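no sequence on hand, only this structure:
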């Protein structure tokens, strides 16, 4: 039973809440039973250690079994230790340390028909929600471009509720790198932008039927003229009511599903 909140191991694990430490150690935190379950089921190769309290929670038996089946190291820890390791305010009794990866945009886009590119997305909740929506819509990959938030940020990992482990996730140094990768893979790049044409026009013209990559820009300023110019086409969601706009995650979810519908109704 790991019981000291001041141990070097606990401090090292807690430090993974910081990007600098995640990069230095090549590790990241996965918190909560749902995310840890998905990690153990879909990417057990990434797991270094799972730490859990010794309680009677409903998830305990399943997490223990999954860790055992995967040959993953499982350790017990006190509630205080789990809290000290966790980034969240209300830890749920289980934390995993996993190895991060460095998949390239080209690898992620190879053979894909639907890709989401997140360019300079800064809010972890937005990033995680878009990744989760991409997974739900059947997308083949998500690429974080430019100065977007780290996909291994604890809040991003939590907000994906496990989708981070379901599909390829890559990081591209610049938006141009991401667009070049998807275009080389045969996808058409669409910029989601309020100055673009109506998405229903694009769908009616059959433009969403093929392999598509959506570019979603920064929450506050969207995409610049130069960034939009990298895309093959700019497309917007129409606003039929009195709302000024849709937030990033909502708009991305609708556009990803519009494309999934179009691709499946050919």
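Sure, I can see it. None of these values were measured; they are calculated from a predicted model. Numbering: from 1, shown residues only.

from here on, just use CA atoms for contacts and neighbour counts.
OK.

and residue 100, how many residues sit next to it?
Neighbours of residue 100 under the rule other Cα atoms under 10 Å: 17.

ok, it touching residue 47?
No: using Cα atoms under 8 Å as the test, residue 100 is too far from residue 47 to be in contact (9.5 Å).

wait, a helix at residue 190?
No: judged by DSSP: H, G, I helix; E, B strand; the rest coil, residue 190 forms no part of a helix; its state is strand.

for the lengthiest helix in the chain, which helices and strands make contact with it?
Counting by DSSP state H, the longest helix found in the chain is helix 248-264. Counting contacts by 3 or more Cα pairs under 8 Å, 6 or more residues apart in numbering; DSSP states H and E, helix 248-264 packs against strand 114-119, helix 124-136, helix 199-204, strand 212-216.

hmm, who's touching that helix?
Residues outside helix 248-264 that contact it (Cα atoms under 8 Å, 6 or more residues apart in numbering): 114, 116, 126-127, 129-130, 133-134, 137-139, 192, 199, 203, 206, 208-210, 212, 214, 216, 219, 237.

once you drop chain neighbours, what's closest to residue 4?
residue 81 (6.6 Å; Cα to Cα, 6 or more residues apart in numbering).

and that neighbour, how far from residue 52?
Here residue 81 is placed at a distance of 10 Å from residue 52 (Cα to Cα, to the nearest Å).

returning to what we had before: how much space separates the residue nearest to residue 4 from residue 152?
Taking Cα to Cα, one finds residue 81 at 21 Å from residue 152.

and what of residue 22?
8 Å.

report how many residues lie close to the nearest residue to residue 266 once chain neighbours are set aside.
In space, and not counting its chain neighbours, residue 266 is closest to residue 209: 6.7 Å by Cα to Cα, 6+ apart. Counted with other Cα under 10 Å, the neighbours of residue 209 add up to 20.

can you check residue 168 too?
20.

and for residue 24?
Residue 24: 9 neighbours (other Cα under 10 Å).

now it: how far from residue 224?
From residue 24 to residue 224 the distance is 33 Å (Cα to Cα).

so the residue nearest to residue 266 belongs to a helix, correct?
No: counting by three-state DSSP, residue 209 is located in no helix; its state is coil.

wait, it sits on residue 187?
No: using Cα under 8 Å, residue 209 is not in contact with residue 187; the gap is 11.0 Å.

show me where this structure has strands.
27-31, 47-52, 73-76, 94-99, 114-119, 141-145, 169-172, 188-198, 212-216, 233-236 (DSSP state E).

this is the comparison structure:
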């Protein structure tokens, strides 16, 4: 059992909350039973090691069994050691280390996607995690993150996806120009979500076709250069008194509306 919160092994795991350590090692941190369970179920070959308190393993025997089936090393720790590893203030007794496994851009479009979410300069971890979760729920084929978007392996992003990070392809660190070029080659229309766009309802029927939604920064939206890459810009109507919609909420609506349209036409 690991008992020393200051040991080199514990410190190495804790450092994965920092982007520099993730970039250097190619690893990232998973916290809590939900993340560990989903990773072991969908991408077990990426899980490097699992740390847990005895109490947590007694409660989550399915995770213990999944780790054994995947031949993942399970190391018991004290509560203090687990707390030292975790990024959260109140960890849930389980931490895992996994290898980053982004999907190449060419592979996303080679699969013939019908619905894709592109995130250009999305900076808030909670928003990005929620967009990935919404894309998964709406049946999207992939989420593509441009180089200026927050790291999807940030612990806060991973937690916000509630496991969806392991359910669909996620591409990272690509330039918007390259993404749009690939999308057009694959027959997708690039639609920007923009407050100055055309009325969403007037162009709703277009969403039945293969669509790549383009979402921008929380505060500034999409700049003129990014908007110039889009084939169409649409805005969601505001019927009440709200000044605007949160980015993740707006993205969820756009993705679901597209999913509805595509399924209705199939």
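Right, received. Where do you want to start? Quantities reported herein were computed from a predicted structural model and do not represent experimental measurements.

related to what we said a few turns ago, could you dump the helices and strands packed on helix 248-264 of the first structure to CSV with distance to residue 91 of the first structure and mean neighbour count?
Below are these laid out as CSV (distance: least, Cα to Cα, whole Å; neighbours: other Cα atoms under 10 Å):
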stretch, distance to residue 91 of the first structure, mean neighbour count
strand 114-119, 28, 28
helix 124-136, 18, 24
helix 199-204, 41, 15
strand 212-216, 31, 27
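
neighbours of the residue mapped onto residue 39 of the second structure from the first structure, how many?
Under the alignment (TM-score structural alignment), residue 39 of the second structure pairs with residue 39 in the first structure. By other Cα under 10 Å, 25 other residues sit near residue 39 of the first structure.

now do the one 4 residues further on
The local packing count at residue 43 of the first structure equals 16, with neighbours defined by other Cα under 10 Å.

from residue 174 of the first structure, how far off is it?
Taken as Cα to Cα, the span from residue 43 of the first structure to residue 174 of the first structure is 27 Å.

and residue 40 of the first structure, by the same measure?
32 Å.

again, but for residue 159 of the first structure
24 Å.

how about the alignment partner in the first structure of residue 212 of the second structure, what does it touch?
Aligning on TM-score structural alignment places residue 212 of the second structure opposite residue 213 in the first structure. By Cα under 8 Å, 6+ apart, the contact set of residue 213 of the first structure is 113, 114, 115, 116, 117, 182, 187, 188, 189, 190.

at 7 Å instead, please
Counting by Cα atoms under 7 Å, 6 or more residues apart in numbering, residue 213 of the first structure touches 114, 115, 116, 117, 182, 187, 188, 189, 190.

quick one: what's aligned to residue 53 of the first structure in the second structure?
Matched by TM-score structural alignment, residue 53 of the first structure corresponds to residue 53 in the second structure.

which residues sit against stretch 114-125 of the second structure?
For stretch 114-125 of the second structure, contacts defined as Cα under 7 Å, 6+ apart pick out 128, 140-146, 148-150, 156-157, 210-218.

again but with stretch 65-83 of the first structure, I slipped
Against stretch 65-83 of the first structure from outside (Cα under 7 Å, 6+ apart): 1-5, 40, 44, 47-54, 91, 93-95.

list the buried residues for that stretch?
Residues of stretch 65-83 of the first structure classed as buried: 66, 67, 72, 74, 76, 77, 78, 79, 80, 81, 82, 83 (neighbour count, 16 or more other Cα atoms under 10 Å).

just give the nearest non-adjacent residue to residue 120 of the first structure, would you?
Spatial nearest neighbour of residue 120 of the first structure, excluding adjacent residues (Cα to Cα, 6+ apart): residue 148 at 3.9 Å.

ok, now residue 29 of the first structure?
Here the residue nearest residue 29 of the first structure, using Cα to Cα, 6+ apart, is residue 97, at 5.1 Å.

that neighbour touches residue 44, doesn't it?
No: between residue 97 of the first structure and residue 44 there is no contact under Cα atoms under 7 Å: 11.2 Å.

relative to residue 171 of the second structure, how far out is residue 205 of the second structure?
According to Cα to Cα, residue 205 of the second structure stands 28 Å off from residue 171 of the second structure.

now residue 235 of the second structure
26 Å.

one more: residue 228 of the second structure?
Noted for residue 228 of the second structure: a distance of 22 Å to residue 171 of the second structure, by Cα to Cα.

neighbour count for these two, which is higher?
Between residue 228 of the second structure and residue 171, residue 171 has the larger neighbour count (other Cα under 10 Å), namely 21 against 12.

can you name the residues that contact that one?
By Cα under 7 Å, 6+ apart, the residues touching residue 171 of the second structure are 102, 103, 104, 105, 143, 144, 145.

from residue 18 of the second structure, how far out is it?
For residue 171 of the second structure, the distance to residue 18 of the second structure - Cα to Cα - is 20 Å.

one more: residue 73 of the second structure?
Per Cα to Cα, residue 73 of the second structure is found 23 Å from residue 18 of the second structure.

before we move on, what about residue 25 of the second structure?
11 Å.

compare those two (neighbour count), which wins?
Here residue 25 of the second structure and residue 18 are compared on neighbour count by other Cα under 10 Å; more neighbours surround residue 18, at 15 against 12.

just the residues contacting stretch 214-234 of the second structure, thanks.
117-123, 180, 189-194, 197-200, 247.

contacts only, for the match of residue 53 of the first structure.
By Cα under 7 Å, 6+ apart, residue 53 of the second structure lies in contact with 76, 77, 78, 79, 93, 94.

at 10 Å instead, please
1-2, 75-82, 92-95 (Cα atoms under 10 Å, 6 or more residues apart in numbering).

how do the residues you listed look in the first structure, which are kept?
Among the contacts of residue 53 of the second structure, the ones whose aligned partners also touch in the first structure (both residues aligned by TM-score structural alignment, their matches' Cα atoms under 10 Å) are 1-2, 75-82, 92-95.

any chance of those residues in TSV, plus distance to residue 62 of the second structure?
As requested, those are exported to TSV (distance: Cα to Cα, whole Å):
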residue	distance to residue 62 of the second structure
1	20
2	22
75	16
76	16
77	18
78	20
79	20
80	24
81	22
82	19
92	15
93	14
94	13
95	15
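
farthest pair in those residues?
Of all pairs drawn from these, the one with the longest distance (Cα to Cα) is 1 and 92, at 17.6 Å.

residue 48 of the second structure and residue 112 of the second structure: what is the separation?
31 Å.

so between those two, which is more surrounded?
In this view residue 48 of the second structure and residue 112 are compared by other Cα under 10 Å, and residue 48 has more residues nearby, 18 against 14.

if we can go back for a sec, now do the shared contacts for residue 22 and residue 152 of the first structure.
Common contacts of residue 22 of the first structure and residue 152 (Cα under 10 Å, 6+ apart): 16, 28, 29, 100.
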